[in-house]
Each structure stands twice: as C-alpha cells, then as structure tokens.
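Student: what follows is a predicted structure for the sequence shown.
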Amino acid sequence: MTDLLTGKTILITGASSGIGASAAHLLAREGANVVLTARRQAELDRVAESIAGNGGDVLAVPADTTSADDLRRAVAAAVERWGRLDGALNNAGRTQGGGRLAEVTDETFDSVAEVNFKGVWLAMRAELRAMTVEGAGGGSIVNVSSIGGTFGAAGQSVYGATKAAVIAMSRAAAAEYGRDGVRVNAIAPGATMTEMMVAWQQRDPGIVEHLSSLAALGRPGRPDEIAEAAAWLLSDRAGYVTGMTLGVDGGTAPWPH
C-alpha cells in the first residue's frame, strides 16, 4: 500500500458489505483509522475483526443511517477515540427493487428516500459539525451516488431521483463549507457486483450481462474498484477537488428506455 491515508480518521456508513466493506479494508490498509457503521451488527463485527486481525485500527459502531442520534453517536465515538474526524464515506443505500414509477408503493418511496437521501443528509450534518468546530481543520466527505443519478433509467425512477439529490446536495455542501477546509465530492458507480446487484440479477436474470454490454469495459465493476476512487478523493492528493461527481462506471452509456 501507499500510506495514502496515514493518520486520518474516516467514518464509513453501510460498512458491513459491498462497497462499504471493501472501502473499510482498503482505507485501513492505506493507514486510516476507520470507524465502521451499519445496521447489521454481526456482519459489521466480522468486517471489523478482519481489519483488526490484519493490524488495522478500527472501531465498529452499530448505527442506522436514518437515525440522527445513531450518527451523532458514531461521529462522537470517532472523535473520542482518535481526537478528530478527517473524512467520511457515506455509502449506505438501498434500491427500489424495480418497477415503473406508477407501480412504486408509498412504503418503497419513503424507505428509499429516507435511506438514500435523508440518511446522507443526516450523516453529513453530524460529520460537518465535527469537521468545522474550532481547531478541527476541516476534512473530506465522499457521498456514494450512482450512475442512475446522472440520467433517467427505466425501473429506477425513485432510486435515481434520490441519487441525483445526493449529487446536488454534495455540490451545495462543497460551496458552503469550502472556506472551512471541507471538501465534498460524490462518486457515481455503475453496475457493481454487490449484494444489491446479485439480488437484482435474481429478480431480473440477464441484467448484469445487459448492463455490462453498455459499459466500454464490457463488464461490471468490483466493490474494491469503487473503493479505490473514494480513497483518492478522501486523501490529500485530491486536495483541490471539491464539488465534483466522479463516475466510476467502466464507461457506461445511458440505459436505453
């Protein structure tokens, strides 16, 4: 590893699997103190134990990203343990499970919006407060959006709308907090082989092959490849990058209607 993040304390939401778990391992290998949050405690503990077993500095804090109190507690735990919060990867999210717009239920809309949009806002609010207190020195926040948030995709109306909202909110926060030394960026992954993609493939056999056919690289991404992009944005090597959305999508063209 390159010690890209040596000495930095970084919070990761949705760290029990997929992109979040891959990022947790990578950031720890790159020298960061990692604070992991997720709802599923058993899975979260397994990720933390693996990192600790490889010599990483890690703290697992079970938290629901839709709970302001949980997120405040996670940020406070990071500051108490390491004295500061230098970065955050807000990764927790959920899919709408397909369906055309008029077929989406109220319950699905509310759940997707609460996790993907409000959850990121709640996390950013807690993180920004820690990064902007006197003497904190700023930090870097990376929010996980999606390629679905950059154009309209059939079957992803609500999901895409929430991910577009994450991009807009990230840009606004970058403008608001830049003078406080805080950089805020988003990443927009394409089809990535996470648990959500596996579940989608089970609902819609052939979707991975279809999405791969739209990518210039001809394949889906791996969670570790998405994590690498986030790690760079969290590092000082991206010190003049803020308010941007980095596509990590293998050169995917817009989905046909």
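Tutor: Yep, that arrived.
Student: can we go C-alpha only for contacts and neighbour counts from here?
Tutor: Noted.
Student: secondary structure class for the residue nearest to residue 257 when sequence neighbours are not counted?
Tutor: Excluding the flanking residues, the one nearest residue 257 by Cα to Cα, 6 or more residues apart in numbering is residue 154, at 5.9 Å. Secondary structure state of residue 154, per DSSP: H, G, I helix; E, B strand; the rest coil, is coil.
Student: from residue 96, how far off is residue 154?
Tutor: Distance of residue 154 to residue 96, computed by Cα to Cα, to the nearest Å: 12 Å.
Student: who has more neighbours, the two?
Tutor: Using other Cα atoms under 10 Å as the criterion, residue 154 and residue 96 rank with residue 96 on top: 18 against 15.
Student: next, the contact list for residue 124, please.
Tutor: 90, 141 (Cα atoms under 8 Å, 6 or more residues apart in numbering).
Student: and it, what element?
Tutor: helix 119-132 (DSSP states H and E).
Student: buried residues, that helix. List them.
Tutor: For helix 119-132, burial by neighbour count (16 or more other Cα atoms under 10 Å) applies to 119, 120, 121, 122, 123, 124, 126, 127, 128, 130, 131, 132.
Student: try stretch 199-208
Tutor: By 16+ other Cα under 10 Å, the buried positions in stretch 199-208 come out as 200, 207, 208.
Student: now render the residues you listed as CSV, adding secondary structure and distance to residue 40.
Tutor: Formatted as CSV, the buried residues of stretch 199-208 follow (DSSP: H, G, I helix; E, B strand; the rest coil; distance: Cα to Cα, whole Å):
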residue, secondary structure, distance to residue 40
200, helix, 20
207, helix, 27
208, helix, 26
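Student: now, which of these sits nearest residue 145?
Tutor: Taking Cα to Cα as the measure, residue 145 sits nearest to residue 200 out of the buried residues of stretch 199-208, at 17.7 Å.
Student: what sits up against stretch 77-92?
Tutor: With Cα under 8 Å, 6+ apart as the criterion, stretch 77-92 contacts 8-15, 19-20, 33, 35, 38, 59, 61, 65, 75, 115-116, 119-120, 123-124, 127, 130-131, 136, 138-144, 230, 234.
Student: next, the one to line up against it:
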Amino acid sequence: MLSLQNQIVLITGASSGIGASCAKIFAQAGAKLILAARRFERLEELADRLGKEFSASIHLLQLDVCDRTQVESSLQSLPEPWSNIDILINNAGLSRGLNKLQEGSFQDWEEMIDTNIKGLLYVTRYVVPGMIDRGKGHVVNIGSIAAYQTYPGGNVYCGSKAAVRAISEGLKQDLLGTPVRVTCVDPGLVETEFSEVRFHGDTERAKKVYQGLTPLTPDDVADVVFFCATRPSHVNISQVLLVPTDQATTTLVHRRN
C-alpha cells in the first residue's frame, strides 16, 4: 500500500458529501489537504474538525471551479509548501433539474456543463503539468453511473458525466509514458445534498429519491477513492463503478416500501 504521509491532496467540492468524506479519510492517513469549495464557512468547520481529530495540515481555498481566472490565480499562487500537488480529486459537480430536454432550463444546463465539465478541465489543466514535471501524481475524477446509462430527465446531467468518463480515458492516454495515474470513480445512488441541489432545495422531493432503499454513503465512495490512491505506483485502477446493493441500473432499484 502506497503511503500518503505528507502527500499533498487537492479536493474540489470539499465542503460536503463525498468531498468532505475524502478529506477525512486522507487526513486520517497523514496527507496534507488543500480543500477547495465555494462555501468557505463550511470548509473552515471541516478543517477545524479534521485538525482536532487527526492534527491534519490543511490549506483552504474559496474557489468556484467554473471561474477559470479564479482557478488559475488560486492554483498558481499557492504558498510554496502547498504548490506540489500529488493527488487531485476532482469532486466538484452537481445536477440541476429533472426536466425533459425540450422543457429544460438553460441556466440549469449552463451550471451543470460549467461545473461538471469545464470546471474539472480547468483544475486538471493547471495541476497536471506540475505532476508531469515532478514525475509523480494521480488524478481521481468523481463521475457517475449516469456516464454509462441515461435516464428520463437526466439528459444534460448524463451527458456531462459521460464527458467526465471520456475525459478521464483521454487523459490516461495523453499521460501514457509518464508516471501520472488517472482514475474515474463512478457511483450510483449516494445520499448527499445531490438531490436537494438537483431539486433546488426541495428537501421532501429529495428524500423520496432514497426512500425504501439503502443508498451508498459519502464514506463508501471515499473509501474506494482511498483504495485507488493507495495502490502501488505501478497499478492504475482506471475505472470503478459502484452502486448500492439495492440498485442495478440508473432506473432499476429495489425499494422495500
């Protein structure tokens, strides 16, 4: 198992859900964390918890990955001890709406494409060249089962996650001959703020998504990310599709009530 002691790990979308769970498991392993998200107060709370629990070394970035100028300035002005990123976890992402395409919201589309595709590209573009120069690094993209199977109303979201899968495969090919690894982790139903964001804060509607079944937890996904990151350096786990036992496809789930 590869040691993560003092490895610098950048996690986007770290303020909640899978990102926060990744922060916890990597902090526990002795990694140094750069936590990036738009909600800075949430980051401060998380950093405080991890500092007390694991004496973790943490640098915070208030960052909107959709803003290329902000991504560039934030990453290029990292303090010297934090500038050599070993592991990048591209976790920032969201879904908006569940409308038929012909009834879709342009604003929802823009937000999903800007965050899920362009944001991931911006951060990767500014981090990977340094990994190549230093001769080590690992990019972990958090995708979705939606990359494999579309579902009614999922049109643009599914398209954006199919793009993440294709970009991950393309990056792996482009990095062939370098020691930099690329992994795409694609979860099914995970109980996070995902559905609440999708339904624009409608918590009752969001709860129904997970009703009667046992979904994955953010910790379950973080555990898989951690496993991928700690394999020996000659091992690259390219793709992982993980779903709850109660889920077979994007639309086929078992509910007990």
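Tutor: Yes, it's here. All figures in this text were calculated on a predicted structure; none of them were measured in a lab.
Student: whichever helix or strand comes after the helix holding residue 124 of the first structure vs the second structure, average distance?
Tutor: Later in the chain than helix 119-132 of the first structure, the nearest helix or strand by DSSP H and E is strand 139-144. For strand 139-144 of the first structure, the mean deviation from the second structure after alignment is 0.4 Å (mean Cα distance after the TM-score superposition for the first structure).
Student: contacts for stretch 163-176 of the first structure?
Tutor: Stretch 163-176 of the first structure is contacted from outside by 116-117, 120-121, 143-146, 148-150, 182-186, 242-245, using Cα under 8 Å, 6+ apart.
Student: average distance between it and the second structure?
Tutor: Taken over the aligned residues, the distance from stretch 163-176 of the first structure to the second structure averages 0.4 Å (mean Cα distance after the TM-score superposition for the first structure).
Student: list the buried residues in that stretch.
Tutor: Buried, per 16+ other Cα under 10 Å, within stretch 163-176 of the first structure: 163, 164, 165, 166, 167, 168, 169, 170, 171, 173, 174.
Student: so it aligns onto which residues of the second structure?
Tutor: Mapping stretch 163-176 of the first structure onto the second structure (TM-score structural alignment) gives residues 161-174.
Student: quick revisit: show me the contacts of stretch 163-176 of the first structure that map onto strands.
Tutor: Applying DSSP state E to these, the entries found in strands are 143, 144, 182, 183, 184, 185, 186, 245.
Student: farthest pair within these?
Tutor: The distance between the two most remote of those (Cα to Cα) is 16.9 Å, for 144 and 182.
Student: and the two? Which one has more around it.
Tutor: Per other Cα under 10 Å, whichever of residue 144 of the first structure and residue 182 has more neighbours is residue 144, with 27 against 23.
Student: how near is that one to residue 59 of the first structure?
Tutor: Distance of residue 144 of the first structure to residue 59 of the first structure, given as Cα to Cα: 21 Å.
Student: and residue 209 of the first structure, by the same measure?
Tutor: To residue 59 of the first structure, residue 209 of the first structure is 38 Å away according to Cα to Cα.
Student: higher neighbour count, those two?
Tutor: For the pair residue 209 of the first structure and residue 59, the greater number of neighbours falls to residue 59 (21 against 13), based on other Cα under 10 Å.
Student: helix, strand or coil for the more buried one?
Tutor: With three-state DSSP as the basis, the three-state label of residue 59 of the first structure is strand.
Student: so it sits against residue 35, correct?
Tutor: Yes - counting by Cα atoms under 8 Å, residue 59 of the first structure does reach residue 35; the two are 4.8 Å apart.
Student: which residues touch residue 127 of the first structure?
Tutor: 75, 85, 88.
Student: one more time with 7 Å
Tutor: Residues in contact with residue 127 of the first structure (Cα atoms under 7 Å, 6 or more residues apart in numbering) are residue 75.
Student: translate it into the numbering of the second structure.
Tutor: Using TM-score structural alignment, the partner of residue 127 of the first structure in the second structure is residue 127.
Student: and the strands in the first structure, which stretches?
Tutor: For the first structure, the strands defined by DSSP E cover 9-13, 33-36, 57-60, 87-90, 139-144, 182-189, 245-248.
Student: in the second structure, what residues pair with the last one?
Tutor: Spelled out, it's strand 245-248 of the first structure. Using TM-score structural alignment, the residues of the second structure aligned to strand 245-248 of the first structure are 239-242.
Student: which positions in stretch 140-158 of the first structure come out as buried?
Tutor: Buried residues in stretch 140-158 of the first structure, defined by neighbour count with 16+ other Cα under 10 Å: 140-150, 152-153, 155-158.
Student: how far away is the nearest residue to residue 30 of the first structure once chain neighbours are set aside from residue 44 of the first structure?
Tutor: Excluding the flanking residues, the one nearest residue 30 of the first structure by Cα to Cα, 6+ apart is residue 3, at 4.5 Å. Note on residue 3 of the first structure: its distance to residue 44 of the first structure, by Cα to Cα, is 24 Å.
Student: how about residue 71 of the first structure?
Tutor: Separation of residue 71 of the first structure from residue 44 of the first structure (Cα to Cα): 15 Å.
Student: do residue 170 of the first structure as well
Tutor: Relative to residue 44 of the first structure, residue 170 of the first structure is positioned 26 Å away (Cα to Cα).
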